[in-house]
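Asks: Sequence plus the predicted model coming up.
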Amino acid sequence: MPIPNLHDRARRLRRDATDAELILWRLLRTRQVALKFRRQHPVPPYVADFACVALRLVVELDGGQHGGPRDVARDTAMRAKGWIVLRYWNNEVLENPDGVLADILRVAAEVKPAP
């Protein structure tokens, strides 16, 4: 059952992306990454920052307001639906974008595609 306005919220989040989200999105889109990622993809009742649907892999970027019980509950809910969740701090992306991308690709290489 769709969550009201979930797609509107995703659209708004894409429009109001952080610098870290824009940097990682550029890397995921312009590098020779053989995976298709979606930006601000609904995973009801949440919106994932990035998702590779084929691998059921979610990548979340966190600023200073994250890292607490809400994120634990969010990750638990997504994992219960079969998603793998990776989390990185915004400053990790800003300071070492290639390292974050390499880590995402390493995990992706270990995951079997979803049926």
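Replies: Cool, got the structure.
Asks: switch to C-alpha atoms for all contacts and neighbour counts from now on
Replies: OK.
Asks: neighbouring contacts of the strand or helix carrying Arg11?
Replies: Taking DSSP states H and E as the criterion, the element that holds Arg11 is helix 6-15. Helix 6-15 is touched from outside by 39-42, 44-47, with contacts defined as Cα atoms under 8 Å, 6 or more residues apart in numbering.
Asks: Buried ones among these?
Replies: 39-42, 46-47 (16 or more other Cα atoms under 10 Å).
Asks: For those, which two are the farthest from each other?
Replies: Greatest spatial distance in the buried ones among the contacts of helix 6-15: Arg39 and Tyr46, 12.9 Å, computed using Cα to Cα.
Asks: Alongside the first one, take a look at this:
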Amino acid sequence: MYNDRNKKILRQILRKEMPKGENILWQRLRRKQLGYKFFRQYSISKYVVDFYCPKLKLAIEVDGISHEGKFEYDKNRQEYLASVGIHVERFNSKEIFENIDDVVQTVYFSCKRLEGNE
């Protein structure tokens, strides 16, 4: 169910061609800077999420140009992830470009809240 080997090539392409907003957020999430291990372009069943913390079952999605016109897909993915107990935080690229510190703080507080629910 998690990190499907069949999606390995897709995940590699997505990491290599990461949009700027995702890259900016990744620089703040990587190497346990918030105290939690995040993976980027992580597959869960048939879906690939932008960032994922397995310990907390927290997925982070960055909505940008690649998400335009994909409302139904995003809705189905959100419903599936919720059905398997994964919490999803969504941000748009504009939020990241204009308020990265607020975005990171929101992620941090989500981590702390979810850690308390373990």
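Replies: Received the coordinates, thanks. Please read all numbers here as calculations on a predicted model, not as lab measurements.
Asks: Now the TM-score, please.
Replies: Here the superposed chains carry a TM-score of 0.88, computed using TM-score structural alignment, normalised by the length of structure 1; 115 aligned residues with a Cα RMSD of 2.3 Å.
Asks: Tabulate the buried ones among the contacts of helix 6-15 of structure 1 (CSV), appending distance to Ala114 of structure 1 and secondary structure.
Replies: Shown next, in CSV, are those (distance: Cα to Cα, whole Å; DSSP: H, G, I helix; E, B strand; the rest coil):
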residue, distance to Ala114 of structure 1, secondary structure
Arg39, 19, strand
Gln40, 20, strand
His41, 16, strand
Pro42, 17, strand
Tyr46, 20, strand
Val47, 19, strand
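Asks: and those residues as CSV, adding distance to Gly99 of structure 1?
Replies: Below are these laid out as CSV (distance: Cα to Cα, whole Å):
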residue, distance to Gly99 of structure 1
Arg39, 19
Gln40, 22
His41, 23
Pro42, 26
Tyr46, 26
Val47, 24
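Asks: wait, which of the residues you listed is closest to Val58 of structure 1?
Replies: Distances from Val58 of structure 1 to these, taken by Cα to Cα, are shortest for His41, at 9.0 Å.
Asks: dump the residue contacts of the closest one.
Replies: 10, 47-51.
Asks: Return the residue of structure 2 aligned against it.
Replies: Taking TM-score structural alignment, the alignment pairs His41 of structure 1 with Tyr42 from structure 2.
Asks: Same check on Asp71 of structure 1?
Replies: By TM-score structural alignment, Asp71 of structure 1 lines up with Asp74.
Asks: check the fit of whatever helix or strand its match lives in onto structure 1 and give the mean distance.
Replies: Assigned by DSSP H and E, Asp74 of structure 2 falls within helix 71-83. By mean Cα distance after the TM-score superposition for structure 1, the fitted helix 71-83 of structure 2 averages 1.0 Å away from its aligned residues in structure 1.
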